[in-house]
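Q: Give me a 3D structure for the following:
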Amino acid sequence: MPNPWDLPDELPTDPPLTRCELPDGRVVSAVQEAEAHTLWEEISSAAPYRRAAEGLRPDEAVIDVGAHIGLASLLFAQLAPDSRLIAFEPAPKAYTCLDENLARHLPGATASRQALGAAPGKSELIYRPYVASASTLYDNAEDDARNLEVHLDNVDANEQTREVVRRTFNVTQRVPVEVTTLTAVMAEHGVDRVGLLKIDVERGELDVLDGIDPARWPGIRRVLLEVHDIEGRLGQVVSRLAGLGFQATICQWGVYVGGSVHLVLAERD
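A: I've put the predicted structure just below:
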C-alpha cells in the first residue's frame, strides 16, 4: 500500500480499467486489481457462496443481482455449469468488466446494465471508482463509515493504510441508472425456475425482494443476500423469507464482525 502522502491532492475520478489473474489462472477485467483479488478471496472461500450453488439443476437459472465484475458469477458457473446465468450491474465501468468477463469465460451467460428494485424507473447511483463494489443507490454515510472503520480494525490496518483507504473510498461520482424488477426480469428472459438468487446491492436488498410478485416466489429455491442490518433490517429479511417457506442461515465474514454487513443464505426444497 503506498504512502498516503504520495497520493495527489485530487484523485482522478475516472481511473483506467485493468486486468488481473485469479489464482486458478483465469484473467479477468477489473475496476481495481487489489479489490478484485480481495473479493475473489472472500467469495471463493465463503461456505455460503459454495453451498448456494451446490446441486443446482439444469432447468434452474442463477440470477446475480449486484454482480460487480462477475466474480460470484464465475464461481457459481464453476459449481453449477449447467445452470443458466443472468447478471445485473448498474455501474458503467463495473458493467464493462462484467460483460467482458462473462463473454471471455461464460459465453452462454447474460449481462445487463440495470439495477433491480421495488419498481421500474430511474435512479442515481453513487459510484466509487476505487471501491466499485461499494457503489450504491442507497446513500448512508454513517453506515459506510462504521463498516469501513470496522474493516480496517479487523485487518489491523496501520494509519497510513487507513488514510489511503478513507481517501479512495470518498471519491464518488453520481451516475443515472435504469431500475427494473425481478418479476420483469424473469418475464423478459423467460425464467420460471430460479435455483439461486444472489443479491448484493448495498442496502437495497429489501427493495429487490419487494420487486418480486407473490406468484413468482414458488419458482425461487435459494436466496443468498448481503444484508446491512440497519433499523432491524436483518430480522425483517429473515422473517419475510421464513414466511415464504425458507430456512435462513446467517453469518458474518471476519472482516465485517462488529459492522452491519451480514450474509444470509435462505433455502427450501
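Q: CA atoms for contacts and neighbours, from now on please.
A: Fine.
Q: For Gly55, give me its contacts.
A: Ala80 (Cα atoms under 8 Å, 6 or more residues apart in numbering).
Q: ok, it to Val65 distance?
A: To Val65, Gly55 is 20 Å away according to Cα to Cα, to the nearest Å.
Q: same check, this time on Ala36
A: Counting by Cα to Cα, the gap from Ala36 to Val65 is 17 Å.
Q: Arg233 now?
A: Separation of Arg233 from Val65 (Cα to Cα): 18 Å.
Q: more neighbours, those two?
A: Just comparing Arg233 and Val65: by other Cα atoms under 10 Å the higher neighbour count belongs to Val65, 26 against 16.
Q: Would you do the same for the sequence below? I want to compare the two.
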Amino acid sequence: MKIETDSLDDLRSIAMQAPRRQSGILVFRNFEIEYDDLLSLYMEIKNIFENRIYDFRPVPERSMVIVDGGAHLGLAALRFHSLCPEARIRCFEPDPGICAMLRRNLARNGLASVEVVESGLSDCEGLSRFEADGADGGRMIDASAPPSGSMTIHSERLSAHIAALGGRLDFLKLNIEGMELPVLRELEAVGQLASIDRLVLEYHGWAGGEQRLGPVLDLLDRNGFRYLVHDFDHETNAASKPPFRNAGQTTWFALVYGSRVDAPLGETRT
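A: This next block holds a predicted model:
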C-alpha cells in the first residue's frame, strides 16, 4: 500500500484506521518512507518531526559526529541530516528485516552516506536474544526467557565505535528498549562518557520491570551532565498523565536529555 499526504492530521486518521503490522510506503512532505506498521510510523513522525524530540543545535564550523542507537526506519537520521547535512551519522539496528528497510529508506531519501550497523547496543559483544513486535518496540530479552518468537542478533559495545569515530561524539541518541543503562554503564567503566557532548535517551519503564530511571540520572550527574526529563504527550504516553493509576504493572516512557557542563548546547568543547 502506498499513501501520500502532507497533513499530519490526515496521516493520524489513516493510521488509526489501518490494520496493524502491515507494510507499505508513505510519501510525507519531502520524504518517502517504507514502513512495517503505519500507526508506529505516525507516532515517530509526530514525535521526531513535529514535536522535535531529538533536535539539537548544530556545532558551528565543525562536521558533527552522531550515533543513532535504535535507528528503526531511519526517521531520526532523516531529521539529523536536515539539521546538520554535513554530519557523520552511524545508525544501529539489530532486527534484520527492519535494518533492510532502514537502508532502503536512507537510500531513497538521499542519505546513502549514513553508516548502518546491523547490531544491537549492549554492555558486551556477542549474540543476544531479540524479540521483534512487528512495529517499533522490538527489544533484547533475557536468555532465560521462553524462546517463542525470538531471534538471535549480534550486539556490540558502543565504546568501540566511539573510538573508531575519532574518540568523540557530538550527539548520541539511544532508543534501545531498556538497554540504555547497561550501555551507559559500560561507557562509564571505560571512561568514554567524557567524550560525549550531548545525548538524548528514551527511558522504558516496563510493567513489573526493574526501575532504572534513578540510576540513569545518577550516572549522568556524576559524569558531568546536566539533564532534563520529559514524558512525551498524552497520545504517546498517557500513563504519566494525571489522574495517576499505577498498580505496579504500568508501562511508561520518558525522554532524558543530557549535555555536559563543559559543552553548552550549540557550543564546542575545548
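Q: For the stretch 101-250 of structure 2, just list every one of the helices.
A: 158-164, 180-189, 213-222 (DSSP state H, counting those that start in this stretch).
Q: Ignoring the adjacent residues along the chain, who's closest to Leu181 of structure 2?
A: Val216 (5.9 Å; Cα to Cα, 6 or more residues apart in numbering).
Q: aligned partner of that neighbour in structure 1?
A: Using TM-score structural alignment, the equivalent of Val216 of structure 2 in structure 1 is Val237.
Q: cool, Gly149 of structure 2 as well?
A: In structure 1, the residue paired with Gly149 of structure 2 is Gln173, using TM-score structural alignment.
Q: got a list of what its match touches?
A: Per Cα under 8 Å, 6+ apart, neighbours of Gln173 of structure 1: 13, 125-129.
Q: sorry, back to before: what's the most buried one of the helices of the stretch 101-250 of structure 2?
A: Most buried of the helices of the stretch 101-250 of structure 2 by mean neighbour count (mean count of other Cα atoms under 10 Å) is helix 180-189; its value is a mean of 19.
Q: Check the offset of that one from the chain's centre.
A: 16 Å (Cα atoms, centre = their mean, to the nearest Å).
Q: which outside residues touch that helix?
A: With Cα under 8 Å, 6+ apart as the test, helix 180-189 of structure 2 has contacts from 121-123, 157-159, 174, 193, 201-203, 212, 215-216, 219, 223.
Q: Now do the strands in the stretch 1-150 of structure 1.
A: Counting by DSSP state E, counting those that start in this stretch, one finds strands in the stretch 1-150 of structure 1 at the ranges 18-21, 27-30, 61-65, 84-88, 110-112, 115-116, 121-127.
Q: thinking again about what came up before, who wins on neighbours among the contacts of Gln173 of structure 1?
A: Ranking these using other Cα under 10 Å puts Pro129 first, with 26 neighbours.
Q: what separates it from His37 of structure 1, distance-wise?
A: Distance from Pro129 of structure 1 to His37 of structure 1, by Cα to Cα: 16 Å.
Q: repeat for Gly219 of structure 1
A: 34 Å.
Q: Settle it for me: which of those two has more neighbours?
A: Remark: of Gly219 of structure 1 and His37, His37 carries more neighbours, 16 against 13, as counted by other Cα under 10 Å.
Q: Can you tell me what that one aligns to in structure 2?
A: Looks like His37 of structure 1 aligns to Tyr42 there (TM-score structural alignment).
Q: correct me, but its match touches Leu11?
A: Yes. Counting by Cα atoms under 8 Å, Leu11 is a contact partner of Tyr42 of structure 2 at 6.7 Å.
Q: Take the contacts of Gln173 of structure 1 and map them onto structure 2. Which survive?
A: Contacts conserved in structure 2 for the contacts of Gln173 of structure 1, counting by both residues aligned by TM-score structural alignment, their matches' Cα atoms under 8 Å: 126-127.
Q: and which of the contacts of Gln173 of structure 1 is nearest Gln32 of structure 1?
A: Closest to Gln32 of structure 1 out of the contacts of Gln173 of structure 1 is Pro129 (8.1 Å), distances taken as Cα to Cα.
Q: That closest one contacts Arg174, doesn't it?
A: No. Pro129 of structure 1 lies out of contact with Arg174 (Cα under 8 Å); the separation is 10.8 Å.
Q: what about Gly108 of structure 1, neighbour count?
A: The tally of other residues near Gly108 of structure 1 (other Cα under 10 Å) stands at 11.
Q: correction: Gly137 of structure 2
A: Around Gly137 of structure 2 there are 14 residues (other Cα under 10 Å).
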